[in-house]
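In: Following is a predicted model, sequence given first.
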Amino acid sequence: MTQAQATDTHPGELADVPGWFPPLDQTLFTWFLDQQKKAGIKGDLLELGVYMGKSAILLGHHLQDGEQFTVCDLFEGDAPDEANKAESSKSYASLTQQAFERNYLSFHDTLPTVITGPSSLVDEKVAPDSCRFIHIDASHLYEHVYGDIGAAHDILLPEGVVVLDDFRSEHTPGVAVAAWEAVLNRGLRPICLSTQKLYATWGDPEPLQEELLEMLRQRSDVGLSLQEAAGHRLIRTRSRGMKPPPFPPSRHYVEPVAASAPAPRVAESAAARPARPAPSRARRLAKDLLPPVITRAVRRARVKRS
């Protein structure tokens, strides 16, 4: 994982916000949230681990009337244990609550409810069976992810969707163990996999899978395959040059200045060329007086010199 660089400027577009949120996952987040709205599913939104706010900004855009959005992150706070402290110092040293709030408020009028502290606080702050969509992207340590999945199980509505980030990266084996353990032993049912994230539910995944397959098969910018594992159907997706879905610019967006067109080249006409000076009277007289043989010799000499 490369270190995303923080900035001190207001973002003009979502792409200006540092973070790891590729176009494929932006597309899948948007699709799942839109499907819930079409189906009339109401519920709150929750994100564990926000970094600079890139995915939180997109989630906040899909908040419906009467719903709450809660985010949780350590920010500059103390980690609950030494392993988590080392992880935060290595990968998220540039993260501050001020940077997150600046980025989020560039796109939204109000902040979500912010829990500053470890994700273990969430089940105390968020009511059971209240959320329709949860994004888990906090600690990568097994014990913490195990707890986050347990909290999500209690907080998520039966038909809700939970997304686990970094479930397959080589530097996050703790997430992989906790994620697949939840699938095998804790009733979590996969819907689809992207390069970075596992989308799942504790409800019935099949209706969502059928609708998702219908959407994906109409696109040429996504690779698609189906697999079976331990009795679960897995929809695997990967980007093929996918572009992010449209997203409103921030209040600080500045329209790029169009480059001025170069001045058209004007073809030089014969009339515009300077006229060759007329031969002098002495040259005309010499030409008339020289014998033809000498004139031809002079011409041949000129040709050789040229």
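Out: Now that the structure is in, tell me what you want to look at.

In: contacts and neighbour counts: CA atoms only from here.
Out: Will do.

In: which strands and helices sit next to the helix ranked longest in the chain?
Out: Ranked by number of residues, the top helix in the chain under DSSP state H is helix 23-38. Judged by 3 or more Cα pairs under 8 Å, 6 or more residues apart in numbering; DSSP states H and E, the packing partners of helix 23-38 are helix 54-61, strand 232-239.

In: Need these in JSON lines (columns: distance to residue 217 and mean neighbour count).
Out: Converted to JSON lines, the helices and strands packed on helix 23-38 look like this (distance: least, Cα to Cα, whole Å; neighbours: other Cα atoms under 10 Å):
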{"stretch": "helix 54-61", "distance to residue 217": "24", "mean neighbour count": "20"}
{"stretch": "strand 232-239", "distance to residue 217": "11", "mean neighbour count": "17"}
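
In: Which residue ranges of the stretch 201-306 of the chain form strands?
Out: 222-229, 232-239 (DSSP state E, counting those that start in this stretch).

In: nearest to residue 192, of those strands?
Out: Each of those has some distance to residue 192 by Cα to Cα; the shortest is strand 232-239, at 4.4 Å.

In: So which of the helices and strands packed on helix 23-38 is nearest residue 160?
Out: helix 54-61 (14.4 Å).

In: next, the one to line up against it:
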Amino acid sequence: MSTASATEALPRPTRLADVKGWFFPADQLLFDWILSRQAEREEHGDLLELGAYLGKSAIFMGSYLRADETFTVCDLFDSPAPDDSNSKEMNRSYSTLTRRAFEANYRSFHDELPVILQAPSSVIADEVPAASCRFAHIDASHLYEHVHGDIAATRDILGPDGIVVLDDFRAEHCPGVAAATWGAVATTGLKPLCITATKFYGTWGAYDEIHAELLAMLGGRDDLWHGAEQVAGYPMIRIDGKKAKAPAQPASRHTSEALPNVPSQPARSGLARLLKGRR
């Protein structure tokens, strides 16, 4: 069976939980809280995701995009990796990943696709304007050199108080992500806001106000344990989300049925969506 035929035979996701991926309720709650806070404060800026897999977190992020903003997703998808070590990682972990599957999943929840860069994440410095984003999710390569470069590029792309989220920063099979993350904290002024079991949240911008508001939000929930840890002079919050209750989910437009034969989008496709699904 061809890749296109196999993709077309997949059922459309009828809820976010049907989309394969690793995006747990605690992180959904934090994404929701941060992106909703930005909307309430009328903080404008674009969204960025490096590494999309099949679109689970991208679908969630896309619900918080406003009409004058752009959401850019960068992933190799089916393209060859730029070097041997990255190619081995891609073949081992993501051999069944295709761009068509991502697009089909995303279209099940949103009218328009994000801007798609089917390329190594190293291209974003040239493709995404400096100081244009308010939120960036980095979940691409697990190799130190690539993550280090992704963090450096994201620092320039984020606006003054933008938030960056790094995935797999403490997974035992991803020591390069940990080294790059804590290296950025130690040497670039990245301020550690909080951590969950899988993700690191930080900013190069204003810290005290968002930290205090996050503590207040966590203090009002009985499904998230939290504690504090001084890291690089900042009271980073540790969050245990084993009992976390997921926030309101993006609504799928479909019932379970076969995917239609939807043509793939060009390498760059615009997105202008109203903010929907915000709590």
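Out: Looks like it arrived, so ask away. All of these numbers come straight from a predicted model, not from anything done at the bench.

In: Please produce a markdown table containing the helices and strands packed on helix 23-38 of the first structure, extended by distance to residue 152 of the first structure.
Out: Below are these laid out as a markdown table (distance: least, Cα to Cα, whole Å):
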| stretch | distance to residue 152 of the first structure |
| --- | --- |
| helix 54-61 | 17 |
| strand 232-239 | 20 |
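
In: Out of these, flag the one nearest residue 17 of the first structure.
Out: Proximity of these to residue 17 of the first structure was assessed by Cα to Cα; the nearest stretch is helix 54-61, lying at 5.8 Å.

In: Following superposition onto the second structure, what is the mean distance for the closest one?
Out: The superposed helix 54-61 of the first structure is, by mean Cα distance after the TM-score superposition for the first structure, a mean 0.3 Å from where its aligned residues fall in the second structure.

In: Now do that helix and helix 23-38, the angle between them.
Out: 20 degrees (axes from the mean of the first three to the mean of the last three Cα atoms, to 10 degrees).

In: what's helix 54-61 of the first structure aligned against in the second structure?
Out: Helix 54-61 of the first structure corresponds to residues 56-63 in the second structure, going by TM-score structural alignment.

In: residues in contact with that stretch?
Out: Residues from elsewhere that reach stretch 56-63 of the second structure, judged by Cα atoms under 8 Å, 6 or more residues apart in numbering: 16, 19-23, 28, 31, 47, 49, 52, 71, 73, 105-106, 109-110, 114, 249-250, 275-278.

In: Now list the buried members of those residues.
Out: Taking 16 or more other Cα atoms under 10 Å as the criterion, what is buried in the contacts of stretch 56-63 of the second structure is 16, 19, 23, 28, 31, 47, 49, 52, 71, 73, 105-106, 109-110, 114, 249-250, 277.

In: which ones are touching residue 148 of the second structure?
Out: Residue 148 of the second structure touches 180, 181, 184, counting by Cα under 8 Å, 6+ apart.

In: Map the last one onto the first structure.
Out: Read that as residue 184 of the second structure. Using TM-score structural alignment, residue 184 of the second structure pairs with residue 182 in the first structure.

In: if I look at the closest residue to that match other than its chain neighbours, how far off is residue 215 of the first structure?
Out: Distances taken as Cα to Cα, 6 or more residues apart in numbering put residue 188 closest to residue 182 of the first structure, at 5.5 Å, once the chain neighbours are dropped. According to Cα to Cα, to the nearest Å, residue 188 of the first structure stands 23 Å off from residue 215 of the first structure.

In: now the helices for the first structure?
Out: Going by DSSP H, the first structure shows helices at 23-38, 54-61, 82-91, 97-105, 122-125, 142-155, 173-185, 206-216, 281-289, 292-305.
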